[in-house]
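Undergrad: One predicted model, sequence on top.
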Amino acid sequence: MNEAEALRPGKIFFLSVSELCLFSSKKQKQKIEKLDGIIWEMDRKDFCSISMFSIFGQLGMMITEKKMKVENVILLLKQIGYCKVLKFRESLRFEKTSLCEVFEKMIVDEDKKDEKKNEKMLIDLCECYLLLRESNYDVPDELVSICIRCLLKAALCKEESEEVRKEVEMALLALSNIGYGDTSKEPYLSEIKEIILYHQEHRNLTRLAYQSAWSFLFNRLFMQNEIEDVVGNELHYVREVSGELDEIRKWVEQKNEEKEEEMKRKDEKMRRIAEVWLRSICSFFSRCKVADEVAIGMVADVTRLCRTSRENERMIFSACLNIFKTMLILKCVKIEALLKGGASKLAVEVLQQSTLTNLNTNICFKFCLVVSERLEKKMNNEMEAKEMKRVKMEFDEEMEEEGYEDTILSLNGSFYFFRDGKIVY
């Protein structure tokens, strides 16, 4: 191993954790606080090179042998979990370790206490537990209930201090990491609605906290019939997500590659926020009916963000294209909405960019082909024939003006879904 490899952040982090048991509790806390900066310096290669499974084992042993206070272990694990969820999204295999079992027992035991219950400790334990697990779909019902109850209580705090805002953000981020469930049968729906509605009036949450609140609600209501009434009508999802997409677009426009450490963390937060908001758009439109003008507005918002992020934020760019792909496959918005919202022009622009990945090129090529095919089918409907002929003519003229035919010829038909002159779904 050369000197550069020996001093990489991942190696420093692993060795520093291994040595924590050699210091006093106060000194441990100081060293853990410094580790927060190291973990954010890591790239994906560094993070994946760390044997987190081994670290979890060491920490569990330190707790058992009383070489490290639980509070200090929690401080370190919250750092790891927060960075894992926002930046790396890698599996840490936490649920396969004895430390996970220790945390499960501690959560249940602490919750059973009456007068001597340590609410702060319980909240911290729940946050670590949910942030570190890879799959929260198989969490025991008792633990899900305890975690939701105590973290929603923490998130309902309306104090406006920076410390409270950070605590609320962590609680809601942990809640958003719980998988699909059924809030309608739990006494928590009114509480998450209260958090969202209060923010809409007072803007008390951080952007990450607000997105996390919506994410938790979507996960718990996903299979329920009331999702349209709650999300669409009571909480005004389309209005809110439109505003959030505009803020994300402004962030992309102002993004500077040379960042201070704190700005890099903000970037990771914004990427997470963008990714989950965009994913929720697919869920919302696939489950809820919306007016044509609402669909057009949303397509226009996504189109603007997609065009802005094409050069600097490829993950956001790809997620935007995936929304159009989903809308086509699920037929959750009318073809006219995709055209009026500007998606067709965007698709041709993407096709003309030779530096794009083949997947994104495929999505846009398929978009144009499917739109044309659907318009042809609608023209056969006598009730819609006249209007569809006009729309189809406008679409064809737009494609010709943007150089669609020339672009297709230059790409030489190298698309896996287009064979023998037919679209392959």
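TA: Cool, the structure landed. All values reported here derive from a predicted model rather than from experimental measurement. Numbers count the residues shown, from 1 in each chain.
Undergrad: okay, CA-based contacts and neighbour counts for the rest of this
TA: Noted.
Undergrad: quick one, what contacts residue 151?
TA: Going by C-alpha atoms under 8 Å, 6 or more residues apart in numbering, residue 151 touches 123, 126, 127, 171, 172, 175.
Undergrad: need the contact list for the fourth one.
TA: Taking C-alpha under 8 Å, 6+ apart as the criterion, residue 171 is in contact with 123, 127, 151, 152, 154, 155.
Undergrad: do that again at 6 Å, thanks
TA: residue 151 (C-alpha atoms under 6 Å, 6 or more residues apart in numbering).
Undergrad: before we move on, the earlier item: tell me the one of the contacts of residue 151 nearest residue 235?
TA: Distance to residue 235 across the contacts of residue 151 (C-alpha to C-alpha) is lowest for residue 172, with 17.3 Å.
Undergrad: Put this next to the previous one:
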Amino acid sequence: MLDEMCRKEQGSTFTNELYNDIDKMIVEKKISMENAILILKHIGYFKMIKNIWMCGFNYSSLSNMIRLMIIEEEEKKEEMNEKRLVDLCECYLLHGGSNSFVIASICVPCLLKVASNKDENEEVQKEVEMELLALSCVPKYYKVEQRLHLREIKDIIKHHQEHHNLTRLAYQSVWLFLVRRFVLNEKFEMIITDELHFLREARGELEDLEKCVDWKRKEILKENEERKKDMKNVSMLIRWFDVLETFLISQKKSTRKCDRLIMGMDLLCRAAKYNFRDFHEKCIGTFQKMIEKRTVYVDELVRSGVGDSFLEWMMQSTLDDGLMKCYLRFVAKLFKRLNQRTDDDFKEARQRFKKRRMLERMEEEGFEDEIFSISCVLFYFKDYYDPPNNLFDYMLFW
């Protein structure tokens, strides 16, 4: 039933009332705690692989009950039921429980212990996938005991790189957990890039997933099994873009190590434009944040073809206003970066050359008039669109 729901139906299902009703059923013994845990784990798994984010659980009585049960179980020490504690932690994290640093300090070591199991048995690996998926839900602002857990995370990643024992979802999840910890500790950057080869691994995963999707398959075939398989792989790509976005905007210094990765991201963004709108918008958002955070050299974005892609998309007559707003924002921010002065005369000259080349292309395509017309409309509807400041200065005059 969950798999057949559209996004609107999903949004009206995972509400505060739903979780309160489950809590009431447990209290009134209409459903056992064991069965409630089984249902919650199944729904939580579904929500994560479908990239559905709703906060109804956080404000429910069920959230409070599970949080108290986790604390009580952990306090038993020697008499603690580890399997029950693992199940409770999974339920809490998979449903977005994110208002307790105490729970994170209990759940992270508990789940990592199970996730470190290297047995290649299919049932064991399914359990490992669930633990790592739950760990990937730990928000980036949760400061867990990094020095204690870094060894386990590195061991899980290195073992997979040698033996390929993890599922695709499990491997993505462990990277998301590690990269979110990097946000609070820039010392992780050397470990992530040089020791664990994150950029290489991410590029390989994107390339493999790109081959698994029929990008020309129309969205009208929602009931088709092949379409469902495509959507599952696209959901995985969206999750990988979450990892990349977190990493690329969290670096303290700009990097020149990711030009091939950016080209791959651009190709995926192009492929998704017509039949996978959610993923296309995710790509746009990631590029916008990369421009804003200045963690990627702007000439790499131009050289990789990202700027040309956005100009090309803006020229299409069938473009809706939502996408046009996104494209305009990116191009405006790109021109602003290309227009900035630097201490390096060569770098500044190169940026001016790239900007001139893009403007000449716009002029050749007769695009300047279109930009001017769109700019006038955006200016008129400024409160609705909230366009970037000085749009004309960034895009027309230099």
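TA: The structure has been received and is ready for your questions. All values reported here derive from a predicted model rather than from experimental measurement.
Undergrad: Can you calculate the TM-score here?
TA: The TM-score (TM-score structural alignment, normalised by the length of structure 2) is 0.83; 383 aligned residues with a C-alpha RMSD of 3.1 Å.
Undergrad: what about the helices in the stretch 1-150 of structure 1?
TA: Counting by DSSP state H, counting those that start in this stretch, the stretch 1-150 of structure 1 has helices at residues 3-6, 9-18, 25-41, 44-49, 52-64, 70-83, 98-112, 119-132, 141-155.
Undergrad: Let me know the angle separating the helix or strand following the last one from helix 141-155.
TA: Read that as helix 141-155 of structure 1. Heading C-terminal from helix 141-155 of structure 1, the first helix or strand you meet, by DSSP states H and E, is helix 162-176. Going by axes from the mean of the first three to the mean of the last three C-alpha atoms, to 10 degrees, helix 162-176 of structure 1 is angled at 150 degrees with respect to helix 141-155.
Undergrad: give me the stretch of structure 2 that helix 162-176 of structure 1 matches.
TA: Here helix 162-176 of structure 1 aligns to structure 2 at residues 122-136, judged by TM-score structural alignment.
Undergrad: host element of the residue nearest the centre of structure 1?
TA: In structure 1, the centroid-proximal residue (C-alpha atoms, centre = their mean) is residue 276; its distance is 2.9 Å. Counting by DSSP H and E, the element that carries residue 276 of structure 1 is helix 261-287.
Undergrad: Save the contacts of residue 151 of structure 1 as a markdown table, and put in distance to residue 77 of structure 1 too.
TA: Shown next, in a markdown table, are the contacts of residue 151 of structure 1 (distance: C-alpha to C-alpha, whole Å):
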| residue | distance to residue 77 of structure 1 |
| --- | --- |
| 123 | 13 |
| 126 | 11 |
| 127 | 9 |
| 171 | 14 |
| 172 | 17 |
| 175 | 16 |
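Undergrad: ok, and the most crowded of these?
TA: Of all the contacts of residue 151 of structure 1, residue 171 has the most neighbours under the rule other C-alpha atoms under 10 Å, reaching 30 neighbours.
Undergrad: Roughly how far does that one sit from residue 160 of structure 1?
TA: Distance of residue 171 of structure 1 to residue 160 of structure 1, given as C-alpha to C-alpha, to the nearest Å: 16 Å.
Undergrad: same question, residue 292 of structure 1
TA: To residue 160 of structure 1, residue 292 of structure 1 is 39 Å away according to C-alpha to C-alpha.
Undergrad: Same drill for these two, tell me which one is more crowded.
TA: Remark: of residue 292 of structure 1 and residue 160, residue 292 carries more neighbours, 13 against 10, as counted by other C-alpha under 10 Å.
Undergrad: give me the element the closest residue to that one other than its chain neighbours is part of.
TA: Spatial nearest neighbour of residue 292 of structure 1, excluding adjacent residues (C-alpha to C-alpha, 6 or more residues apart in numbering): residue 337 at 6.6 Å. Element membership for residue 337 of structure 1 (DSSP H and E) is helix 335-340.
Undergrad: now the following helix or strand past that helix, how far from the chain's geometric center?
TA: Moving toward the C-terminus from helix 335-340 of structure 1, the first helix or strand encountered (DSSP H and E) is helix 343-351. Chain-centre distance of helix 343-351 of structure 1: 25 Å, with C-alpha atoms, centre = their mean, to the nearest Å.
Undergrad: In structure 1, what residue corresponds to residue 8 of structure 2?
TA: Superposed on structure 1 with TM-score structural alignment, residue 8 of structure 2 falls opposite residue 45.
Undergrad: which residue in structure 1 lines up with residue 195 of structure 2?
TA: Taking TM-score structural alignment, residue 195 of structure 2 has residue 234 as its aligned residue in structure 1.
Undergrad: count of residues packed around that match?
TA: By other C-alpha under 10 Å, 12 other residues sit near residue 234 of structure 1.
Undergrad: Equivalent analysis for residue 3 of structure 2, please.
TA: Residue 3 of structure 2: 10 neighbours (other C-alpha under 10 Å).
Undergrad: got it, and residue 416 of structure 1?
TA: By other C-alpha under 10 Å, neighbour count at residue 416 of structure 1 equals 12.
Undergrad: Correct me if wrong, but it is in a strand.
TA: No - per DSSP: H, G, I helix; E, B strand; the rest coil, residue 416 of structure 1 lies outside any strand segment and is coil.
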